[in-house]
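> Just to be clear, the model below is a prediction. Sequence and coordinates:
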Amino acid sequence: MKKIDTSMKRKATARQHKAEVMIAGEQLRLRLHDSKLIKDRRYHLRTYPNCFVAQELTDWLIGHKEAPDRATAVRLMQHLMEHDILHQVCDKCSVFRDAKLLYRFRKDDGTFPFNSEVKVFIRGQRLYEQLILGRSTILQVREELGVAYQRSFPGCQMIDWLLQNSEAESRRQGLELCRALLEHGIIQHVSLKHHFFDSALLYQFCINFRRRRRLAELLAESEGDAAGGEGGAERAGPRPPENFTDSPFILRKNLPQGNSNFLSVQPNKEMRVMSSVRRGSWPAQQNTPDAYLPPVPLCSTSLAKCNPKSVLRRRVSWQELLSPGAPFIKRVLTVVGDAVGWGIVVRGPSPCYIQAVDPGGPAAAAGVKVRQFVCQVNGVCVLHLHYRTVTNLIMSGPRTVVLEMMEPLD
């Protein structure tokens, strides 16, 4: 069967990010209507319906913990403007300014660009809601190559469902719809290998349309992609160095007041010191109301850089992990993040592995150990993904993370 090429994966990732921005923008629009921040406003003897004042919105974002400061709030709104979510009422300026200027959501004035890409997104969202609410849903736990996937569906069953619910007139039309959903980053093959086929191959929805988005999360993801180039699970260029510090699980060293050292196995002479940062980042608290914490240092002491050296005794491929009789034992662990993260360091191209565990953190309490390989994150197979992609998956998910691990027997 034809596999997905790298360029298609990159396009799907970009479209998926745009879909996430659209959802976040719509959630923000509804919240602003509920807060009465969007209303008819009069300016220079003319009434502008369904508008908001940029300065008032900036105050609202800071007050509702969506942004730590005004500069970040302006960048968030500029990100929405660049994705055609909102605009200045007169369209005289394409830059969001923190001033007494009127802006409006394009959905409120009928100027939102309903192109083919947006139509596919809306169609995918409607199908997702119908499948989630349906009594006899096809989204179930299924296995492929010995790995279980939550809310997955075979391609042939999806086409059957589309025909039964009058969403497609023929199998060919259903196949074309599903392929469009995959190309736009709404669904994907569970192991990111294949395009959509009318077969028993398993697929999943990439987007949880019901999860509440934090705007800063999308902005950080966008800026990370811009800084890191075309990175991801199938990186075309050389993979990033193992001592990258963009993980939400930061290695700690020499913390005062009785804090335990956060080391992989033992102190390493090759560790280099950098300025202190938090072990976790604010996405870990996204499901907790009013839990935004600015990224202030834990203390004035220094911090060890992540992963100066791999703790693995030998390299292991994902094929070896899945092979029958391999010397590994599978464990399913539930980690509930605390106020500063989950307390682990994930590294490796594929498969990812646990480089370090904070002895006093949530991961250690749940049974996570060094040298374990990460197979699934909340039911999503990550064996073929780079650690940066796995990191983003954990950070953008709920505070409670279900990890399926493979642990060496020796």
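On my side now, so go ahead. Numbering: from 1, shown residues only.

> C-alpha only now, for contacts and for neighbours.
OK.

> what sits against Val147?
Cys381 (CA atoms under 8 Å, 6 or more residues apart in numbering).

> Could I get the full set of helices for the stretch 151-300 of the chain?
Using DSSP state H, counting those that start in this stretch, the helices of the stretch 151-300 of the chain run over residues 155-164, 171-183, 215-228.

> Take this one as well and set it beside the first:
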Amino acid sequence: MLLERRNMEKMGSIKRKVMARQHKAEVMIAGEQLRMRLHDGKLIKDRRYHLRTYPNCFLAQELIDWLISHKEVPDRDTAVQLMQHLMDNDIVHHVCDKRPIFKDAKLLYRFRKDDGTFPFNTEVKVFMRGQRLYEQLVTSRDSILQLREEKGMLYQRSFPGCQLIDWLLQNGEVESRRKGLELCRALLEHGIIQHVSLKHHFFDSGLLYQFCINFRRRRRLSELLNDSEQEEVEGVSQQSQEDHADSPFVLRKTPPVEGNSCFLSVEPSKELKVISSGRRSSLTHQQLNSSGYSSSCPLSSIPVVRCNPKSVLKRHVTCEELLAPGAPFIKRVLTVMGDALGWGFVVRGKSPCYIQAVDPGSPAATAGVKVRQFVCQVNGRSVLHLDYCTLTKLVMTGPRVVVLEVMEPVD
């Protein structure tokens, strides 16, 4: 009994450390996304103060105005709390490092990434290595991240441990299987990957693992404060995390649409449950290639099948109807300047493809991309007769700036 209690306490301690590291990772990703957006918005620039020029700085008051105007925070007090959280995590600092408190004043602050003072300790290096590997695995042509079955359960974007080590060796990421095993165990201990049922450490075997973090998701800055508060609350059950509706590896419980059997990944008669990643995370920024991040239903005794979200179209439209003279559609040409996370819209359908979803805070929304628009051309190439998978690959392998010609229904 005593041994069992000690084991439970040890596992609880490990989980708390992993959650803390995962929150640190979320802060780092959100901080980097904010830095890039501020650079794009010209809020970060060289500024002169007391006969001295400080490069790559932002003014605290201007930043708070920007956060409120972009609806990242509801008020100035929350904005100050948010920036203080970034300061406490070594993301930003006062230009002279003499002010540990972030103030809503005409004071100059700077991202540590911009002046080379970011602390690249072991934890950060492991995180950055995990992020780079994730990007390579997601974008590789024959990715090992697949829907897999283990003990009657389906796991989204999972991979056997031995296959990950094989991939690391084939791509020159490690020198030997022993080094590969060490790297994978470090990734697990730092909350980057995990065993699908959270029962095992990393082994060079057929056990299935998943990435805990969707690095491509656009983080809403308000999440950082919510995550920080949740870390302080003990007793959050693993079930509540797995059932979170916005988990990046979750498939929402949506009944399959008749006639859309091509969306099914398993036979309806096969009683398989779909299990999501245990990491709590919200999918507020839908990437163009987010068809890979299917949603999943919570644990349930009801057999479920994988399916796509219900179409936003009010009725089916053919290519001929779109191109017909006098058709009730308006042609628009939109230029979407992608950021480090992508473009911020989701396409669905086949001949023609249409916009299924748009992230309100994304480059796509800024450019005027809206749901129910039909995609006719991408960078001058006709895509009317392509399916959404092919269109997705075309955009993902193209330039950062995407020029879309769309047909918008006349309301």
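Cool, got the structure. Not measured: the values here are computed from a predicted model.

> could you redo the helices of the stretch 151-300 of structure 1 as JSON lines and give each row distance to Phe196 of structure 1 and mean neighbour count?
Output for these, formatted as JSON lines (distance: least, CA to CA, whole Å; neighbours: other CA atoms under 10 Å):
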{"stretch": "helix 155-164", "distance to Phe196 of structure 1": "7", "mean neighbour count": "18"}
{"stretch": "helix 171-183", "distance to Phe196 of structure 1": "5", "mean neighbour count": "19"}
{"stretch": "helix 215-228", "distance to Phe196 of structure 1": "26", "mean neighbour count": "15"}
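
> Put together TSV for the ones you listed, with distance to Met77 of structure 1 on each row.
Formatted as TSV, the helices of the stretch 151-300 of structure 1 follow (distance: least, CA to CA, whole Å):
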stretch	distance to Met77 of structure 1
helix 155-164	37
helix 171-183	27
helix 215-228	9
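
> And those: which comes nearest Ser7 of structure 1?
In terms of CA to CA, the element of those nearest to Ser7 of structure 1 is helix 171-183, at 10.8 Å.

> The closest one vs structure 2, average distance?
Helix 171-183 of structure 1, aligned to structure 2 and superposed, deviates on average by 0.3 Å (mean CA distance after the TM-score superposition for structure 1).

> and what of stretch 51-62 of structure 1?
Mean deviation for stretch 51-62 of structure 1: 0.2 Å (mean CA distance after the TM-score superposition for structure 1).

> Give the aligned range of that stretch in structure 2.
Alignment of stretch 51-62 of structure 1 against structure 2: residues 57-68, by TM-score structural alignment.

> So what touches the matching stretch?
Taking CA under 8 Å, 6+ apart as the rule, stretch 57-68 of structure 2 contacts 43-47, 73-76, 79-80, 95, 102-111.

> Can you point out the buried residues in that stretch?
Residues of stretch 57-68 of structure 2 classed as buried: 57-61, 63-67 (neighbour count, 16 or more other CA atoms under 10 Å).

> ditto for stretch 111-131 of structure 2
For stretch 111-131 of structure 2, by 16+ other CA under 10 Å, it's 111-112, 123-124, 126-128, 130-131.

> What helix or strand is Glu135 of structure 2 located in?
Per DSSP states H and E, Glu135 of structure 2 falls inside helix 122-139.

> who does that helix touch, helix- and strand-wise?
Applying 3 or more CA pairs under 8 Å, 6 or more residues apart in numbering; DSSP states H and E, one finds that helix 122-139 of structure 2 contacts helix 177-189.

> Now do the helix it packs on: distance to the chain's middle.
23 Å (CA atoms, centre = their mean, to the nearest Å).
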